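have a look; sequence and predicted model below, questions after that.
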Amino acid sequence: MERLVELVSRVLPAPAALIVLLGDDRRTFWAGDIRRDWFAHDAGALVRCGLLQRCAEHGGSLSIADLHATDDVVLRSAAVELSIVSLAASTFLRADGSVAGLICALDEVPRAWSPDELRVLAEFGAMAGTELQLRNVIADREAREQRLRHDSVHDALTGLPNRALFMKRLADATHRARRGEDRLFAVLFLDVDGFKLVNDSMGHHVGDEMLVKIARRLEQCVRGGDIVARLGGDEFAILLERITDVRDAAMIAERVQEALREPLAIGGYEHATSASIGVALSSGANEQPEYVLRSADIAMYRAKNSGRGHYEMFDRAMHAEALTRLQIETDLRHAVDRQEFFLHYQPIVSLRSGRITGVEALVRWQHFERGVVSPATFVPVAEDTGLVVPLGRWVMREACRQAVAWQRYAADASEPFSVSVNLSVREFGQPDVVRTVASILEETGLPPRALRLEITESAIITQKHPAIETVEQLRALGVGIHLDDFGTGYSALSYLHRLPLDAVKVDRAFTSAIDQEDRPLHVVRAIVSLAHAIGLEMVAEGVSTQAQLALLREMGCNLAQGFIFSRPCSAEEMELLLSTNPRW
């Protein structure tokens, strides 16, 4: 615009030339030998004096040879106010047809502006309109590009920095540490406790609103130079720079816990929440940003295993555990192909007849280097990684094949010899779980009534799909459904009468102490009464003494398993035991 107004002043020529932009683009550009204070400070005077309206009335262009001699009182008054005598003006338009501004040529003496001069002025006005449109197009493009750049490194839901921006800031922090600047920083890795249950039960809109409110609270917990990011799902991270020692990081972690203890008001309801937090401090100049974040993630899992609303500091022992876990995960992926898994079986005994009526199949892992790996070590890893799904299918198939061979040991001709198989949270959540069970039964030829599927309370409650519908479909196949580890999870009594169950299995944590303490005894007795009252059988696991066995019989417990009968053993050892037809 500066170049254009200079051309107007030279080409006409005119002692002064102005381009006045209106609306959001309000600016003034001037050139020439004369100058008035209002050129820069109050160019709107040209509009207020009615010049814009007069141009519109004359088809967009207007010239006045002597403003002092005009019959227009308003323009004559403006001439005195603006200290000008003669002018020529033309409007120019925006792309939508609205007036974008005014281009004027001014003189201090009377001057008759020729038609050619007015035409040239109008052409310059059109050029000004074109330049303004180009500027707006470029500005819009830059705004879009800036918005895209912002969106590429920010979370769409919460507006927080995303993982990419967080890792960039973390990399900058590690780079400064290498140069000896701001050596100590910390990363907090947060996972919202119980978010999946809220999201699945209340709906994604509630979950999204919860995440937004949590994000705002996290922002209030940090200092000005810190960064709060959403890594994805219900995971957040905080980068604390320029800290003095570990106490600064611990203080922020405690501040976050305190902020999240206050219930969140969403949709007219209050939702209690908390977060498991892992804290990792920078520890060396050669540290990689990915390592720091992974360390905080490892500490977070330790905190989550400690219960809701905890935080843990990362240490080297955690790193060793993480490496072991990673190796287990890697080896698990090859274990099925290497045929390293095998099954042990533990007898389930009828307390009415004292005879074995079935077995529970328990998976074991013969690692090619480490030997037998405890299920407590590899099953959680399999569950977290999803490997439990193919592993569980293998277990069910092998157990059903073995149970077919043991049908001749059925204690009652009217009831088949049963095999109980654990159905994990992941397996129960598979959309094809019913079809998979039906396929295995058909493949192995095991009567459906001989298969007992053991599912936990958490498997039922945490599912997205209706758990009741899935259980009904499984039971429609003819298989038995046992609620496993009752009393150790959510203990949602409403599920006992709503789900089409066959039995409740009380956890060993209760049965192993009924001959020593009154409280476990009363709990087990109450569970037995409750189960029988709603038509369910009661299975007690972890029975290890004659006293416990006698108490369970006295209560009317239906079935039991435990070391008093037999430890889990191989198929060959179980075959030998069954052949003796033992009774207890």
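Okay, I see it. The structure presented is a predicted model; accordingly, all values stated were derived computationally and were not measured.

when you work out contacts or count neighbours from here on, use the C-alpha atoms and nothing else.
Noted.

okay, and residue 247 sits in which element?
helix 246-261 (DSSP states H and E).

chain center to that helix: distance?
Centre-to-centre, helix 246-261 and its host chain are 21 Å apart (C-alpha atoms, centre = their mean, to the nearest Å).

end-to-end on stretch 557-575?
26 Å (C-alpha to C-alpha, to the nearest Å).

how about that stretch: buried residues?
557-562, 565, 568-571, 574 (16 or more other C-alpha atoms under 10 Å).

and of those residues, the nearest to residue 132?
The closest of the buried residues of stretch 557-575 to residue 132 turns out to be residue 568 (C-alpha to C-alpha; 84.0 Å).

re the thing from before, return the subset of the buried residues of stretch 557-575 lying in strands.
Under the assignment DSSP state E, those contribute 559-560 to strands.

okay, the buried residues of stretch 557-575 in CSV with distance to residue 185 next?
CSV is the format used below for those (distance: C-alpha to C-alpha, whole Å):
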residue, distance to residue 185
557, 58
558, 59
559, 57
560, 55
561, 53
562, 52
565, 57
568, 50
569, 52
570, 53
571, 56
574, 58
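
what about residue 302, which helix or strand?
In this assignment (DSSP H and E), residue 302 forms part of helix 289-305.

ok, then the element right after that helix?
Following helix 289-305 in sequence, per DSSP H and E, is strand 311-313.

here's the one I want to compare it with:
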Amino acid sequence: MAGGRIIFSTLCSRTIRDDSRAANAAPAARLFTGGLRAPRYIAPLLVLLTALVVLTAGPARALEAIVVSPDQKKLDITLLGELYEGRGDTLSVETAPGPDGITGRMAVQATTPGTDPNWVVFALTNPTENRIERILTARRYELSGSKVMWPDLDSPRIAKVTPSVGFKPKRIPADRADLFRITLEPGSTVTFIVELRSVDFPRLMLWDGAALGKQATDRTLLNGILLGIAGLLAIFLTAIFVANHRAIFPATALVAWSAVAYLCVDFGFWHKLFQLSPDQNAVYRAGAEAALAASILIFLTVYLRLRQWQPWLLSVFGGWALVQVGLIAFSVIDAQLTSGLARLSFLPIAGVGTLLIVLQTFRGEDRALTLLPTWMLFLVWLFGAGVAVMGYLSGDIVVPALSSGLVLFVALLGFSVTQYAFSPGDYAASGHAAHLGRGAAALEASGASVWEWDVRREEIKVGPEIERVLGYSKGTLNCGTEEWLQYVHASDRERVKIMLWTVRDRDGGELETDLRLRRSDGSYLWYELRGRAVKLPQSQILQCIGLLRDVTAQKRSEERLTHNAVYDALTGQPNRELFLDRASQAMLRCESEGTKPTVIVIDIDQVRSGSHAPDAVISDSMLLTVARRLSRHVRETDTLARIGVDQFAMLLTSETDPRYIAMLAERVRRSLRSPMKLSGQEVALIGSIGISVFDGRQADGQALLSEAELAAYRAKRAGADRIELYKPDMSATGDDRAELEKDLEKAIDRRQIVLLYQPIMRLADNQLAGFEALLRWNHPKHGLLSPREFIQAAEKAEMTATLGRYAAERALRQLHRWQKAWQREDDPLFVALDISHRAMLRSEVVQELRTVIGRGTVPENCFWVEVSETVVMENPEQIVEALASLKTVGARLALDEYGSGYSSVAYLHRLPLDILKLDRSLVRSASASGADPVVLRSVLAMAHELGFEAVVQGVDRDRDAAYLRALGCDFGQGFYFGEPMTEKEVMNLVNTLARAAAKAGGQTRTRAGTGAKAMPRVKSGRAGAPAGAKRVAPPQSASQGQESQKRLPGPSDGGARPRQSEAGARGQSQPGRDDRPARPRPAPRENGAASDASSNNGRYDGRERSGESRLGARPRIRPDSAVSGQQPPPPADPEGWDRDEQTDSSPPPRRSAGPTRRR
């Protein structure tokens, strides 16, 4: 009976089971094709045939086992097993005989009852003595044999695999195939029943795991290459449309993108790329095939220019293309039908396309001739794909070959289109009509329209574009001259009429004017009329022809620019130029009217709010609020203007009573102080107010305004929230400021801008690590000036970028000399430059610094850029951008004066910092109180946890350095290590240290705990100059004597205090603190007085730096002690008071200021 079953299954493989399915036991099997339903009279014949076969069948033949050899890497078992269909939900078969020849029976239930699945039964035998593992594969989609109509698309193939003995095969997860791992024990024979999910029988392959993995890797590599080429072609064809706006480029790109989509689906990338479900691959495949067919049809329509060749063909192809595009959307409803229709549509597309290309080629069309070779390749590819789909072509090489052919077709298509589109003759081939069409389109796109004036008939005609824009019906503006002029604005009507009559009277000429035409809603639009009067050749009748172009946007822009030229864009108030003009006019009227105009300048000094600094939105709202408040205090005849970023000015002409003006100024001051709530923050302003009254001395409005500004400046210096009336003696200060601006322009050329250098020591080994460069102006009249005293002059002279570049170049040049004189490969010297001023952080200054640092004259990370904490907190976002820009060229970034103000620790994470420079107040407060410096220790620990190196300023005593060293601080800076020195003194010091190191025999010592070699140590000493080095004094004038330096007793060092620097003894002026006025400068201190050099005056924002001295100060670093390794005695206290005995943290008393000595 078994033999009868097998024979019957083979004979009935292409029939369909009877509808009644009277008995599930009656077999009815079929193979891959689904055939049509057989007539009902066939059923009795099949029953008779079944009985005949059963009765005449020979002995029963059991299932033959497939021998699995270890050397066999893959095996197609599709036709080596038994295929069952229509057996219901249960299948009972006889197993293959084992080694002993005994057979058995096994029955399997369907996974889902009522599905009536198809079954595949096969047996595998392992003749070897080793275990064999194989992978059973069934691809979810096979192009070969998938059929044209109602194709077999992506779907799951295998529901489960049941063995007769042993463990159940384990499913391996995969998106493109059903994989099961099968294990065969030595000498065993196992029968497997495969339950199928699909209607058609798939191709079953038995793979060795390594061979399957290698094939998957090779296939993935090939797929990636093909997909990359196709993607690049699609991107290229899309991007080239920007350079050449031809329709053929997007049409060709559409073909390329469709091919990319098809390849993505076929390679299994589509659902991964867009995070979609792989179960819908059939929908994606059907849509991709429909898109590819539609794109080729659209390409033919555009490339062959069917609209110009045969216009009716455009309608046919357009409708056809819409149907093809509709198939893409229909794929969601029925993917199988969509795929079948798309595959069928390739045949008419290929046939019609071939016919059109051949016809145009015989007509001499270059386009068709260029496309012909590429189209022939497409026909070959289409033939191969059709043969493979119908099942006549199969094999592992078929699908890769067809995919490669599709990519090659797209590549040749792109090259052909690109070559022809950029050829010079293509434009000429378009014909004269195309040029006229483009000209008309260009005229319409430009917003221009034709304007005609028939002089003899007195008629004017315009194009329909103008009538459409103005809102009139067609033909409304085609009327007589007088009627047409009624649509012109009354202010322009007479001028246009005169121009027309002039052209008529002169029998020729040109028209060129701007006019306004009324719209149907009563508003007006600006138009530009450009025309020329010509005479017709036959009748010599004068006629004007021109263009009307809409220039409304341009006119409004001009009006806006005119308004912005004299009014502030934010507040809407007059700006400085309009204010000066009105002030000058008021001064001219005062002679006849007898009034004295008064100018009040309001300068906003300070903003008090809950945040550190208001952002841009709050600042704008604040200025708008201030403008509204100030406008309440001016009358109609007065003027309120915004003359600066934070400056407003009032011009009073309605009232000249001094008491009224004083009361008005007081009301303005109080209105500024009144808090305002903006964006949830309460903001209070403090302003300085200056008043100037015209008295006949002022030449113009600028002079009057300058006096008021000078009075406001004096009020700001005297203290916030003040009112000052201009007095003639205030001009002296203004003259000094103007003098500084003038002298600064020549200061660099005259070598008056100098740099002083203060040592920075590494505390771990007391070794010289580098220097901080301090910018100074050695003014011939005012003495040594700190940046605080001339940075405003530099801003007005637009020299901040020049100063920054000069300082960086000078510092880097000196650093290069130091490193060359004292070569320390592992630990080279560095230099730090402070740019802590808002003006020095502008984009142009930062760019100049980047240029200088980027030259690479010194090793990377040897140039430090310091920015103070205060400046960072004013505008963190801008500072982050500027610092990041400097860091990219190799600069190390340091946050200076950390701990001196109120900052947010959160910003430390955002800033690209390398070093934290702690303010000297942390050391001074700990030393003065004698308590445990918890704050200092905590800040150091935080810096190290954040990965920053720490530098502590104000190290003025031995025990300060020892304690900081014990806390693990990296660097120290202060009078204990040395005072600021000139370039020559630094060079002498470096040379001395280098010779001392060489004299010691080049011996190196190992740093404690690291094992790294260190250079000779540099310790501070009492001497003012290096041992054996030539003492260099600063230049002196003839009138200045050589004063001896004295040592005064002090309790901290056994009765000795540091000597005053020579420059200080000579009476050079010294930079003051932030609260000191710029002029007059304080007198020099007498010998023995507490030196003010330790204050932070080396900053662009005016804050004084610890340990700085005047020009010519002696270095306090002893190279002899550095070489010998001796610990120096404690130095004198630089502040002139003993911190061991005096715990008060107040600064030492200042001596009274006297006249400034100038040289």
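That came through fine. Quick caveat: nothing in here was measured; it's all calculated off a predicted structure.

tell me where the stretch 101-250 of the first structure has helices.
Applying DSSP state H, counting those that start in this stretch to the stretch 101-250 of the first structure gives helices spanning 115-152, 163-178, 195-202, 204-221, 246-261.

make a markdown table from those and add mean neighbour count to it.
Below are those laid out as a markdown table (neighbours: other C-alpha atoms under 10 Å):
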| stretch | mean neighbour count |
| --- | --- |
| helix 115-152 | 15 |
| helix 163-178 | 19 |
| helix 195-202 | 16 |
| helix 204-221 | 17 |
| helix 246-261 | 17 |
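
what kind of secondary structure is the aligned partner of residue 442 of the first structure in the second structure in?
With TM-score structural alignment defining the correspondence, residue 442 of the first structure maps onto residue 855 in the second structure. Following DSSP: H, G, I helix; E, B strand; the rest coil, the label given to residue 855 of the second structure is coil.

can you get me a residue count around residue 855 of the second structure?
Using other C-alpha atoms under 10 Å, residue 855 of the second structure is surrounded by 9 other residues.

for it, give its distance to residue 812 of the second structure.
From residue 855 of the second structure to residue 812 of the second structure the distance is 10 Å (C-alpha to C-alpha).

secondary structure element for the residue nearest the centre of the second structure?
With distances taken as C-alpha atoms, centre = their mean, the residue of the second structure nearest its centroid is residue 881 (12.1 Å). Taking DSSP H and E as the definition, residue 881 of the second structure sits inside helix 876-887.

just checking, next helix/strand downstream of that helix?
Per DSSP H and E, helix 876-887 of the second structure leads on to strand 892-898 as the next helix or strand towards the C-terminus.

relative to helix 876-887, how tilted is that following strand?
Strand 892-898 of the second structure runs at 140 degrees relative to helix 876-887, counting by axes from the mean of the first three to the mean of the last three C-alpha atoms, to 10 degrees.

contacts for strand 892-898 of the second structure?
861-869, 883, 887, 912-920 (C-alpha atoms under 8 Å, 6 or more residues apart in numbering).

now swap in stretch 205-218 of the first structure and tell me
With C-alpha under 8 Å, 6+ apart as the test, stretch 205-218 of the first structure has contacts from 157-158, 160, 195, 198-199, 228, 230, 234, 256, 259-260, 264, 266-267.

what's the farthest-apart pair in these?
Top of the distance list for these (C-alpha to C-alpha): 228 and 267, 25.4 Å.

okay, the two: which has more neighbours?
residue 228 (22 against 10).

which position in the second structure pairs with that one?
For residue 228 of the first structure, the residue aligned by TM-score structural alignment is residue 640.

follow-up on the earlier one: quick check: what element follows the helix holding residue 247 of the first structure along the chain?
Counting by DSSP H and E, the next helix or strand C-terminal to helix 246-261 of the first structure is strand 264-266.

please point out which parts of that following strand sit buried.
residue 264.

what are the contacting residues of that strand?
By C-alpha under 8 Å, 6+ apart, strand 264-266 of the first structure touches 206, 209-210, 213, 270-273.

how about 6 Å then?
Defining contact as C-alpha atoms under 6 Å, 6 or more residues apart in numbering, one finds that strand 264-266 of the first structure is touched by 270-271.

and if you look at stretch 332-345 of the first structure?
359-366, 568-570.

just stretch 479-495 of the second structure next, same as before
With C-alpha under 6 Å, 6+ apart, stretch 479-495 of the second structure has contacts from 458-460, 515-518.

same thing with stretch 712-730 of the second structure?
With C-alpha under 6 Å, 6+ apart as the test, stretch 712-730 of the second structure has contacts from 686-692, 711.

just the buried residues of it, please?
Buried-residue list, stretch 712-730 of the second structure, by 16+ other C-alpha under 10 Å: 712-716, 718, 721-726.

next one: stretch 279-297 of the first structure
Buried, per 16+ other C-alpha under 10 Å, within stretch 279-297 of the first structure: 279-282, 289, 292-297.

dump these to TSV, plus distance to residue 464 of the first structure.
Listed next are these as TSV, based on distance: C-alpha to C-alpha, whole Å:
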residue	distance to residue 464 of the first structure
279	31
280	34
281	37
282	39
289	35
292	34
293	30
294	29
295	31
296	29
297	26
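
quick one: the alignment partner in the first structure of residue 709 of the second structure and residue 332 of the first structure, what's the gap?
For residue 709 of the second structure, the aligned residue in the first structure is residue 297 (criterion: TM-score structural alignment). For residue 297 of the first structure, the distance to residue 332 of the first structure equals 22 Å [C-alpha to C-alpha].

one more: residue 510 of the first structure?
32 Å.

returning to that earlier point: quick one: contacts of the helix holding residue 247 of the first structure?
Helix 246-261 of the first structure has contacts (C-alpha under 6 Å, 6+ apart) with residue 274.

now with 8 Å, please.
In contact with helix 246-261 of the first structure (C-alpha under 8 Å, 6+ apart) are residues 186, 188, 214, 217-218, 221-222, 240, 243, 272-275, 277, 279, 281, 309-311.

likewise stretch 501-518 of the first structure?
The contact list for stretch 501-518 of the first structure, computed with C-alpha under 8 Å, 6+ apart, reads 471, 480-488, 520-521, 523-524, 527, 531, 536-544, 547-548, 551.

list the buried residues for it?
Neighbour-count burial for stretch 501-518 of the first structure [16+ other C-alpha under 10 Å]: 501-508, 510-515.

which of those fall within helices?
508, 510-511 (DSSP state H).

residue 817 of the second structure belongs to a helix, doesn't it?
Yes - residue state for residue 817 of the second structure (three-state DSSP) corresponds to a helix.

would you quantify the distance from whichever residue in the first structure pairs up with it to residue 347 of the first structure?
Counting by TM-score structural alignment, residue 817 of the second structure lines up with residue 405 in the first structure. Using C-alpha to C-alpha, residue 405 of the first structure is found at 15 Å from residue 347 of the first structure.
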